[in-house]
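Undergrad: here's a sequence, model it:
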Amino acid sequence: MSASAPVVTGLGIAAPTGLGVEEHWQATLAGRPAIGQLTRFDASRYPSRLAGEVTGFDAEARIPSRLLPQTDRSTQFALVAAEEALGDAAVNPQELPEYGMGVITSASGGGVEFGQRELGLLWSKGKEYVSAYQSFAWFYAANTGQISIRHGLRGPSGVVVTDQAGGLDAIGHARRQIRKGTQLVVSGGVDGALCPWGWMGQLATGLLSRSDDPAQGFLPFSAAANGYVPGEGGAIIVLEDAEAARARGVERTYGRILGYAATFDPRPSSQDAENGPLDGGGGLLRAARQAITDAGLAPADIGVVFADAAGTPRLDRAEALAISALFGPNAVPVTAPKTMTGRLIGGGASLDVATALLSLRDRVIPPTVNVSEPAPGLPIDLVTEARETDARTALVLARGYSGFNAALVVGA
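TA: As a prediction, the model looks like this:
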C-alpha cells in the first residue's frame, strides 16, 4: 500500500442537527441550533437540563429486529451511520478481503443507557430479569464490535476512550493501520449518555452549563460562557488507502487525512517550558503544531480551524491563546459548529471532521451560533455567520476531560 495520505470515501452522520449527511450539513450551514430541554428522562431535579438530542430516529425502521434488544441507543446510531458511510463510499464488504477491512471507533462509557436500565432491573427485581445482552451492550467497544460483525470487517480493529478527543484519536489510529497495509477502516465515533447515570458523570466534571435558555446554554469564546451542553450522536467515516480506492474505481472523495497528533496536559501546577504560560493550552498547542508538521505543512497553509470550544472561560481562553500563538492574533478563521449540537463526548470530534470535509467541499465555513463576538482578550477571528472560503485545509482540535488533546489536519 502507498504511504500517501488516506482518503475519506464515505460519511455517515447521526446528530441533533440531522440524520444523514446532507440533512446535518444544511442545518449547520443555516445555523439552526438543535439544543433544547432534555426529554430523554426527567431532569427537573438536576442543575443542568439542556441537551442536544437526536430526534426523529426510528430504531425499528433502521435496525434489524434481532439487534434491537442487544444494543444501546448510541450503538443503534453508530450502526445506522456506519451503514450510511459504507453506502456513500459504494463499498460492498463482500467484494473486498474481510481481513483487509477494520473498524476503529471512539467511545466514552459505552452503552450507558442500556446498562442503567439493566442494573435498575437487577436492583428492583433480581438477577433473573437482567438481559444476557448486558454482558456486552454496555461495553465501550460495543460500537466497534457490532459494526464489525454486521458488515464482516475482520481486519485490525479497536476502540479509543479519550473523552471528547476520541473521535480524532480513532481516525489517527485508523490512518496508522492503513499505513501498515489495511485497505479500508471504518472510523470515527458516535456516542450518547442522556440518562441519569451518564448525566451524573458529566455533572461531576463541574463543566456543564446551568442555563435553562437554549440560546444561552453553550456560548464558547463568549464573555457569557458558562459551561457546555451535552449531546448525543456523531459521525462515522470510511477511510481508505488512496491507491486501493482508485483501484476499486472510486472517483469522488471528500478529502484526505493529512496529519494527526495527540498530547497529554501536564499537571495544572506545572509550567509549560516550551510554549510559556498559555493558561493551560500548551498541550493543545503542541498537538496542533505537531499535526501540521506531520501533514508536511506550515501554519500559514491552514485555511480554517474547527475549535474544541469547551464553553468555559478558562478553557476557552487557553484554546484561543494556543490558536493565536500558532497562527498569530486573528490570523485564521475559527468556528465551533458544535454550538448547534452540544458536545457529543466520543462522537463530537468525528462530527467536526465530517463537517470540516463538507466545509472544504462546498467552500463555506459554518457558523458559531448564539455568539456575536469573542470575549475581550481572546485574539481569534470567530466565524459567527456562514462565510465563503477558498480554504483547502482545515485543522480540527479536540480536548478530553483530564488532559487529552488531539489535532487532525484534513485536506480537500
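Undergrad: every contact and neighbour count from this point should use C-alpha atoms.
TA: OK.
Undergrad: distance check, residue 267 against residue 398.
TA: Using CA to CA, to the nearest Å, residue 267 is found at 19 Å from residue 398.
Undergrad: go on, residue 312?
TA: The value you get for residue 312 to residue 398, if CA to CA is used, is 14 Å.
Undergrad: neighbour-wise, which of the two wins?
TA: residue 398 (30 against 22; other CA atoms under 10 Å).
Undergrad: ok, now which ones touch that one?
TA: Residues in contact with residue 398 (CA atoms under 8 Å, 6 or more residues apart in numbering) are 164-165, 168, 307-308, 349, 405-407.
Undergrad: of the residues you listed, closest to residue 381?
TA: Set against residue 381, the nearest of the contacts of residue 398 by CA to CA is residue 307 (11.5 Å).
Undergrad: quick one: the closest one and residue 336 touch, right?
TA: Yes: using CA atoms under 8 Å, residue 307 is in contact with residue 336, at 5.5 Å.
Undergrad: more neighbours: those two, which one.
TA: Of the pair residue 307 and residue 336, residue 307 is the one with more neighbours under other CA under 10 Å, namely 27 against 24.
Undergrad: from residue 337, how far out is the more buried one?
TA: Applying CA to CA to residue 307 and residue 337 gives a distance of 9 Å.
Undergrad: try residue 83
TA: 24 Å.
Undergrad: what of residue 106?
TA: Taken as CA to CA, the span from residue 106 to residue 337 is 20 Å.
Undergrad: more neighbours: those two, which one.
TA: Neighbour count, other CA under 10 Å: between residue 106 and residue 337, residue 106 has more, with 35 against 28.
Undergrad: one more to put side by side:
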Amino acid sequence: MSPTDCVVTGIDVIAPTGFTIDEYWRRTCLGESGIRVIDDFDERYDTALAGVIPDFVAKEHLPGRLITQTDRVTQFALIAAERALADSKVDLDHRDPFDCSVVTSNATGGFEFSHREMQRLWTQGRESVSVYQCFAWFYAVNTGQISIRHRLRGPGAVLVGEQAGGLDALGHARRNIRRGRCSMVVAGGMESSFDPWGWVSHQASGGLTTQRNPAEGYRPFAATADGYAPGEGGAMLVLESGDTVELGHVYGHIVGYASGFNPRNDPGYTRPMRQVINSALAEAELCPTDIDVVFADAAGTRADDVAEATVLAEIFGPQAVPVAAPKSGTGRLMAGAGPLDAVSALLALRDNVIPPAVHVQTTDLPIDLVCGQARDAPLTTALVLARGAGGFISALVIRK
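TA: Model prediction:
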C-alpha cells in the first residue's frame, strides 16, 4: 500500500439495533428493527416513531467528569471513538499527536443538554445554568471532546451537511491523509435529539411518517412509503495512511469520494446526484459495472425514493446492481447515517452478505432492492450514498 492509500483499521457503532458492532451486524443481517413509538410523544405530537437506543446509562461507559459536561450525543461519540481506536490497535503512546486528528459531523448539536439548561434559566435564573452550556450545545463539540480525550492534535474539523455530512467527514479525513497532513484520523458522525425541543425540530422537516405501527412506518422504496423515522446514534471509524498499517488490520480501502449540491432542492432534478455518483466512481477509477452493491440514501418519501431509484437505474441499469437499505431498521440518523452505512458496507464486503431492507417486501421502482432476508453474494466494491436536507449530496466508494 502507498502513503496515499486511505484504509479503515477500526470501526465502532452505536445504533438502535445494537450498542456493539457484533449486535448491530447480527440484527441488521436478520432484518430486525430498532424503530418504535416514543411513548412520551405518542399523544402529544402527530409523529412518534423513531429509532431509539434503549437502556443507555452513561456512567457505565464514561467517567463522571465527562458526563457532567456532555450531551447524550457527545457521550455516544466519545464511547464509539474510544472503541474504534481500540479496534484499530493504534498505539497512541508511540504516535505523534500532531499527526493524528479528528473529523466529525453533526447536524443538531446537544439538544437535550441545551433544553435542560434553558429550562433552568427560565425557571431558576441564570445562576442555575451549567457553565458547560457554552459548548455542550455546539455541533463541533464531538470533534473537540474526542481530540482532548485522546490527545489528537492534528488538523481537526467538523462538517455539517445533515444526512450527507457523515460521508463528508469521511471524505475530508481521507483528503487530509492523501495530502500528507496527518497519517491517522478518527472520523464519523453521531446524532441524538429526541427531547421535546429536538422532536419539534424533526417535525418541522415535514418528512416524518405519521404511522404509529413500526412495521408500517419508515419503508424506503415501498410503493406506500409516506415518510421516514428519525434515529439516534451513528458510527466512528479510524482511517490511516496505507504505509502505517499492516494489511491484516484493514477492513477496507476508501477509494473514491465526491460531494455536490442540488440548488433547486427538488428531488425531480436528478442531474446533481448523477454527477456526484459519476465523480466518485471516476476518482476511484472504476466503472459502474465494478460496483457490487449500493447502500442507498433511502429517504422514505416517495419523490426522493423515485429520484434515487431513477438515477441508479440510469447509471447501473434497471435492477442491475443490488441495493441495500439497512437504515430502514434504524431510522435516518442524519450525520450518523453515512458512517453507519459505511461500516455496514465494510462488514458486507468482509462477509459477502447484503443485509435486507426492514419491513419492505417489494418495490415498484427499477432497482434490485434486497428485501425479506439477507443475500449472499461475492462482494468486492460498494457505493454508499447520502442526501441531506437542503440539497446536499455525497457518495463514497469502498473496496475490500
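Undergrad: quick check: TM-score for this pair?
TA: Remark: TM-score between the superposed chains equals 0.97 [TM-score structural alignment, normalised by the length of the second structure]; 398 aligned residues with a CA RMSD of 1.3 Å.
Undergrad: quick one: contacts for residue 243 of the first structure?
TA: Counted by CA under 8 Å, 6+ apart, residue 243 of the first structure has contacts 1-2.
Undergrad: now do residue 189 of the first structure
TA: The contact partners of residue 189 of the first structure, taken as CA under 8 Å, 6+ apart, are 78, 105-107, 166-167, 170, 234-236, 346-351.
Undergrad: measure residue 24 of the first structure to residue 229 of the first structure for me?
TA: Here the criterion is CA to CA. By it, residue 24 of the first structure lies 18 Å from residue 229 of the first structure.
Undergrad: just give the closest residue to residue 188 of the first structure, not the sequence neighbours.
TA: In space, residue 188 of the first structure comes closest to residue 236 once its chain neighbours are excluded; the distance is 4.6 Å by CA to CA, 6 or more residues apart in numbering.
Undergrad: and what of residue 6 of the second structure?
TA: Distances taken as CA to CA, 6+ apart place residue 241 nearest to residue 6 of the second structure, at 5.0 Å, with adjacent residues excluded.
Undergrad: what of residue 145 of the second structure?
TA: Leaving aside its sequence neighbours, residue 145 of the second structure sits nearest to residue 78 (CA to CA, 6+ apart; 7.3 Å).
Undergrad: what's the neighbour count on the one you found?
TA: Counted with other CA under 10 Å, residues neighbouring residue 78 of the second structure total 25.
Undergrad: go on, residue 289 of the second structure?
TA: 11.
Undergrad: tell me the contacts of it?
TA: The contact partners of residue 289 of the second structure, by CA under 8 Å, 6+ apart, come to residue 316.
Undergrad: if I look at the equivalent of it over in the first structure, how far off is residue 15 of the first structure?
TA: By TM-score structural alignment, residue 289 of the second structure lines up with residue 300 in the first structure. Here residue 300 of the first structure is placed at a distance of 32 Å from residue 15 of the first structure (CA to CA).
Undergrad: one more: residue 221 of the first structure?
TA: For residue 221 of the first structure, the distance to residue 15 of the first structure - CA to CA - is 23 Å.
Undergrad: likewise for residue 313 of the first structure?
TA: Counting by CA to CA - residue 313 of the first structure and residue 15 of the first structure are separated by 26 Å.
Undergrad: would you map the helices across the stretch 301-400 of the second structure?
TA: Shown for the stretch 301-400 of the second structure, the helices assigned by DSSP state H, counting those that start in this stretch span residues 302-316, 337-351.
Undergrad: between those helices, which gets nearest to residue 29 of the second structure?
TA: Smallest distance to residue 29 of the second structure across the helices of the stretch 301-400 of the second structure (CA to CA): 9.3 Å, for helix 337-351.
Undergrad: what does that closest one contact?
TA: If you take CA under 8 Å, 6+ apart as the criterion, helix 337-351 of the second structure is touched by 11-13, 25, 163-167, 170, 188-189, 234-237, 251-252, 295, 326-327, 354-355, 379-382, 384-386, 398-400.
Undergrad: which among the residues you listed end up buried?
TA: 11-13, 25, 163-167, 170, 188-189, 234-237, 251-252, 295, 326-327, 354-355, 379-382, 384-386, 398-400 (16 or more other CA atoms under 10 Å).
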